[in-house]
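Enquirer: the amino acid sequence is not available; the structure is as follows:
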């Protein structure tokens, strides 16, 4: 994009700046910007980089706890996990690029989030992903599923980090705007963490990693706009990833960090060189002067504008101690990477760019970030839905057929077709991940080094609930993460979030955003589960259709002894089956209602945070004492689906009794919260039940494991072979279809 002469209103609009935002820019710098300066403002003031629609609401989230070392505002969040170690993690979206170019979009999403973690001095140990696709029969969907799965797999596998978990669901409302959220988790020594804040005047600013090309220019600006019909024309704004270069970059960075040469470090992600340089300077109250003649370029004749806004991958920016330049350069050359001194820190708080001897930009550095517009956008709350009484929902199918239909449905069927493309065992510390167990566990489990400690990891959200009632849905997303970690025996410690919503200029969407955040904040406070990092992704809309509110929650928990982690597989015949928590048969906003009754109304199941905490703490104690032989949280599809997954995982059936007080389908498929299903040795079961009741926790003995069928009282029974066939066949059949 070359340009000379005046800045026209059309040019301002093409840069995603509204007329009043351009007026704000003029007032700040007191003159018309150069073309390069306009590009810089466009990069810094778009939604993706400035959080201009969300900042005032994000301030309400709880971010502190005694174990939090670094909350939001850095490349990633940091928590203390004992023994001198820290866990560093974050989640990021790559939604728009993945819709346009699914393989590279998903691959560079994984690459970017891994850089956020090792930028802080951590060695990545695991990644997770949250995927939301449109209707399976949509003509583009098979191409998108195949591309995203191969992109995540090829990047993670090549870089050498296991992909251990996540969540994949489908809804036609994502047809024009799928979601690809990637979460990375790393480990560092707690006294060796690196930050982005530049210090010292006259220190060299060093460019590291791969060369700069013309890929991804305006990538962040594109991610801040809704899709119209011409989405495919935006392919040049998608970056291209090289996982092998990133693996070299990881090793070179960690080696360089050990030398004491690094003063500050920032990865080049959205808005590339501009954003990384401005953030480092602004955090340290320093100016930054860059000479672009020194930037290693992949293509000839790149303009200052192109270099500053390129989102080429696998690049870092560092402030180095001046006496360590030669040592640093030698390390990077050894790993075969580019190393170039491209500028220095200056006392005056300005962002000064030179190219071919000319000043291309000279801007106040703090204001570029701090003075970005902040919007308190108009919002309309979602009307409260009325609860749906179970008696008002007739069972459309016999219960055995209902279970078969649900376990073979898009949301609930096996995702092995996707996860088998990921290496979930590399590094040798995965205890529970997609490859070790299908139907998977409630949370992934990885051992820390040689143990005995372990980390439990989860990423999920129930967007049906968030749409029906954003506040309750936000609470449930956090409670679900907390419950998933608890069910494997971990103590939940902290959250990263990825807040995916539609167009914030639509007051209804802004109402969803505010409602979800209120619920998330309340749940995090009640469960001592602070938010330490995250990402906001707005403008997830296509031709006027907003996605459902999808605030993904990534949770991290700690096990003192990973060998005590619980799994959901039924272990042996003759064990007693225990149901913890109250069952009212809640069918509002359930999978049963949507997929079998063709209805989407009703309030979602309410979440009582005090009850969640009481039940979860009790279950964790039982797991710690090895009192239970299997544990599973109940969520989508209710009791019947939960029991079916436990049976499939263990290859052993079960028989349970149904209460008289509820319609059978409400008991089997209702989605009441704060519930866990567990198995125990028959001689221990009654003592566990009495102990639970003594602590005010509802607990019923509902059946026994054994045989090769699932039997529900006298009303239904279904063979495990038939269940497995349905569970396994959905994705392979979808992906094998030939369309010509």
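Expert: Yep, that arrived. The model shown is predicted, which means the values in this text are computed figures rather than measured ones. Numbering: from 1, shown residues only.
Enquirer: rest of the way, CA atoms for contacts and neighbours
Expert: Will do.
Enquirer: how about the helices in the stretch 1-150 of the chain?
Expert: 9-14, 19-29, 35-45, 47-50, 55-58, 95-100, 102-118, 141-159 (DSSP state H, counting those that start in this stretch).
Enquirer: reformat the ones you listed as a markdown table; add distance to residue 125.
Expert: Supplementary listing: the helices of the stretch 1-150 of the chain in a markdown table, determined by distance: least, Cα to Cα, whole Å:
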| stretch | distance to residue 125 |
| --- | --- |
| helix 9-14 | 41 |
| helix 19-29 | 42 |
| helix 35-45 | 31 |
| helix 47-50 | 27 |
| helix 55-58 | 28 |
| helix 95-100 | 24 |
| helix 102-118 | 10 |
| helix 141-159 | 11 |
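Enquirer: nearest to residue 218, out of those?
Expert: helix 35-45 (7.2 Å; Cα to Cα).
Enquirer: tell me the contacts of the nearest residue to residue 223 once chain neighbours are set aside?
Expert: Spatial nearest neighbour of residue 223, excluding adjacent residues (Cα to Cα, 6 or more residues apart in numbering): residue 96 at 5.8 Å. Listed by Cα atoms under 8 Å, 6 or more residues apart in numbering, the contact set of residue 96 reads 105, 177-179, 222-223, 540.
Enquirer: before we go on, here's another structure to hold up against the first:
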């Protein structure tokens, strides 16, 4: 039995290699940090805490490139979630996390527990979750296995969020063959709090209690952190032991109990942290390290739902709906009374000690006695070799691809039917987007918008990830990912505040993949500085591969913006016949990586054109001021499918049309995906002010009509399409694909 292996047998047989701990790391731990051989339990703890998922040992040098402060940031990376000042003593709290490998193995539970984990990160900070978002990237819907995974992923997200009573208000869903063997399931949660209630994951004060609260511990999710820190293959395609099982009803109770404790009895509480990746060891060790304290835990006191669990299993289980508290000595019974009311476990499993050692007892024996810092602070950072992918050099040497469009209307119809562009309501209608009745804009808008009750304020939120562009040029693609998030937020009339991210990449030991990570973060960091949107939280998800085939590098950007007066929120759909239509931003020949290229060639290739971030920031801020002045009726950012798709989307779900003069553009440019652009409609009486403010950055291209036809003249031709017919194509595409017999 593995649990009986002696330290000498561990050294000889090296089971830690299967747990993502290298021989170099094992030797460093035994020879330099401990001066002895670690036992079985200790080796397991190091394997989890030194995994990439917990330690960021390979990605830390790259992550330091990100700005993480500005005038509004109250808490940056390092805690459960980031916190940003939204005035009036209030703060918005948000974070995103990936649950890629678990969702690939077991889509329903993988997606559901991804939602549950990120919600715990929010309320552990003292905030009440007010909205959920997601960023989902699947293989194409051309086979029954992928259709099953898509439907179960969506059901897992919907079931968990709906049971919790948290509206899912925004997100994105894309489809590409590169995600066929490794789904990307990124979940984001946004919370609201009074700044005085801010909590941190810390433990200190000799004699203070370490309390375990929530659900019992089982054997699900053991070594989930290391599972997420290794390449994926057919061999572990059914590794369900690493997948957790969620219970949203228990999480709802846990949330209410924790928030009651935080808001009504903050003097009883020293710190609080979610038991997420690596379970009890991660939460307890990180809290002790943060508090520069020692900790002594008796694992026999941990509530367990399965018999005969070893110390190794108890510590590394990732069972859901559990939190760890550090409670002021003498208030243990008071805290227990709160959790008893919600019918939840609340057990004192240890104490804070003098010194800095981490001591675990099990079955009357000491099974771990190591310095806390060896788990959290002494991880060996791994220098990574990097090399520019050969495909990028080859692309730069090739002439840019120029599409020939013979029939713009036919091309538009084909693009509207592509799964990444087509209507996603078949998915998001399974999510309750209106629960709590604070939702202003839900799924289907450029960004979700939630009103801040009792104030005039609103919060806009979005998730954006475009692996196609990052694959073709990581640095420019990183800039474009931030730019799309900014334009989605600005389009609602909100000022972008900050971002969270999920950095989804392949195996970082591949020099070309690490180069992609490094250079895309360089581009993202530059955009963060220009847009003044620091990174306040997030995660890194590496090893997203299947049988050696990596996904496109896909950094997901989750952004939140502040609307100071909700009366000036801007819808993404045209509002009134007679309003004037403006194209904000310049259109270039940006076809590499576009949906048009994928449609016409079946793949993507080529070099990207760079984007002028400073220019986009300048006119976006002027546009925002025009929105706040009441001069804008609607705004829609232009992304997948370019201008033609954006115009159609602006008219969907309305009875309006447009008559446009686009003769400065070619037929192909109607579908170019130049970043940083908007379609804006302006009331006729506001056009002088709008034009004076926007100058040459906004070009008047026509007006909104009552005809429900999209009519546009372009170089060499005209587009005349019934909006109702275009909308039918757009709405029916995904339901038809989901019903396919292929």
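Expert: Now that the structure is in, tell me what you want to look at. The structure displayed is predicted, hence computed values, not measured ones.
Enquirer: could I get the TM-score for this pair?
Expert: Remark: TM-score between the superposed chains equals 0.96 [TM-score structural alignment, normalised by the length of the first structure]; 729 aligned residues with a Cα RMSD of 1.5 Å.
Enquirer: quick revisit: most neighbours, which of the contacts of residue 96 of the first structure?
Expert: residue 178 (30 neighbours; other Cα atoms under 10 Å).
Enquirer: what residue in the second structure is paired with it?
Expert: Mapped onto the second structure by TM-score structural alignment, residue 178 of the first structure lines up with residue 183.
Enquirer: what's the local residue count around residue 213 of the first structure?
Expert: Neighbour tally, residue 213 of the first structure, other Cα under 10 Å: 22.
Enquirer: do the same with residue 20 of the first structure
Expert: The tally of other residues near residue 20 of the first structure (other Cα under 10 Å) stands at 10.
Enquirer: per the alignment, it corresponds to what in the second structure?
Expert: Using TM-score structural alignment, residue 20 of the first structure pairs with residue 24 in the second structure.
Enquirer: in contact with the nearest residue to residue 190 of the second structure once chain neighbours are set aside, which residues?
Expert: Spatially, and ignoring its direct neighbours in sequence, residue 190 of the second structure is nearest to residue 94 (4.4 Å; Cα to Cα, 6+ apart). The contact partners of residue 94 of the second structure, taken as Cα under 8 Å, 6+ apart, are 81-83, 122, 188-191, 500, 537.
Enquirer: which ones among these are found in strands?
Expert: The strands, defined by DSSP state E, take in 82-83, 188-191, 500, 537 from the contacts of residue 94 of the second structure.
Enquirer: show me what residue 287 of the first structure aligns to in the second structure.
Expert: Using TM-score structural alignment, residue 287 of the first structure pairs with residue 294 in the second structure.
Enquirer: can you give me the neighbour number for the residue nearest to its match when sequence neighbours are not counted?
Expert: Distance criterion Cα to Cα, 6+ apart; nearest residue to residue 294 of the second structure, sequence neighbours excluded, is residue 356 at 4.0 Å. Using other Cα under 10 Å, residue 356 of the second structure has 18 other residues around it.
Enquirer: what's the counterpart of residue 356 of the second structure in the first structure?
Expert: So, by TM-score structural alignment, residue 356 of the second structure is matched to residue 349.
Enquirer: just checking, its match touches residue 285?
Expert: Yes. Counting by Cα atoms under 8 Å, residue 285 is a contact partner of residue 349 of the first structure at 6.5 Å.
Enquirer: return every residue with contacts to both of the two.
Expert: Common neighbours of residue 349 of the first structure and residue 285 (Cα under 8 Å, 6+ apart) are residue 366.
Enquirer: of the ones in strands among the contacts of residue 94 of the second structure, closest to residue 392 of the second structure?
Expert: For these, the residue nearest residue 392 of the second structure by Cα to Cα is residue 500; the value is 27.8 Å.
Enquirer: for the equivalent of residue 62 of the second structure over in the first structure, give its distance to residue 509 of the first structure.
Expert: Aligned counterpart of residue 62 of the second structure in the first structure: residue 57 (TM-score structural alignment). Here the criterion is Cα to Cα, to the nearest Å. By it, residue 57 of the first structure lies 14 Å from residue 509 of the first structure.
Enquirer: kindly report the same for residue 212 of the first structure.
Expert: For residue 212 of the first structure, the distance to residue 509 of the first structure - Cα to Cα - is 37 Å.
Enquirer: columns secondary structure on top of the contacts of residue 96 of the first structure, output as JSON lines?
Expert: Formatted as JSON lines, these follow (DSSP: H, G, I helix; E, B strand; the rest coil):
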{"residue": "105", "secondary structure": "helix"}
{"residue": "177", "secondary structure": "coil"}
{"residue": "178", "secondary structure": "coil"}
{"residue": "179", "secondary structure": "strand"}
{"residue": "222", "secondary structure": "helix"}
{"residue": "223", "secondary structure": "coil"}
{"residue": "540", "secondary structure": "coil"}
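Enquirer: where in the first structure does stretch 113-132 of the second structure align, residue-wise?
Expert: Using TM-score structural alignment, stretch 113-132 of the second structure lines up with residues 108-127 of the first structure.
Enquirer: revised request: answer the last question for stretch 330-342 of the second structure.
Expert: With TM-score structural alignment applied, stretch 330-342 of the second structure matches the range 323-335 in the first structure.
Enquirer: now do the matching stretch: everything it contacts.
Expert: Stretch 323-335 of the first structure has contacts (Cα under 8 Å, 6+ apart) with 208, 248-249, 251-252, 255-256, 261, 338-339.
Enquirer: okay, and which of the residues you listed map to strands?
Expert: Mapping the contacts of stretch 323-335 of the first structure onto strands (DSSP E) picks out 208, 338-339.
Enquirer: circling back to that earlier point, count residues in the vicinity of the match of residue 287 of the first structure, would you?
Expert: Here the number of neighbours of residue 294 of the second structure (other Cα under 10 Å) works out to 26.
Enquirer: could you do the one 4 residues further on as well?
Expert: With neighbours defined by other Cα under 10 Å, the count for residue 298 of the second structure comes to 19.
Enquirer: name all residues that make contact with it.
Expert: So, once contact is read as Cα under 8 Å, 6+ apart, residue 298 of the second structure ends up touching 349-350, 360-362.
Enquirer: just residue 202 of the first structure next, same as before
Expert: Counted by Cα under 8 Å, 6+ apart, residue 202 of the first structure has contacts 344-346.
Enquirer: for the match of stretch 113-132 of the second structure, measure first residue to last.
Expert: 13 Å.
Enquirer: on that earlier part again, the match of residue 178 of the first structure reaches residue 138, doesn't it?
Expert: Yes. Between residue 183 of the second structure and residue 138 there is a contact under Cα under 8 Å: 5.4 Å.
Enquirer: count of residues packed around the alignment partner in the second structure of residue 191 of the first structure?
Expert: Aligned counterpart of residue 191 of the first structure in the second structure: residue 196 (TM-score structural alignment). Using other Cα under 10 Å, residue 196 of the second structure has 12 neighbouring residues.
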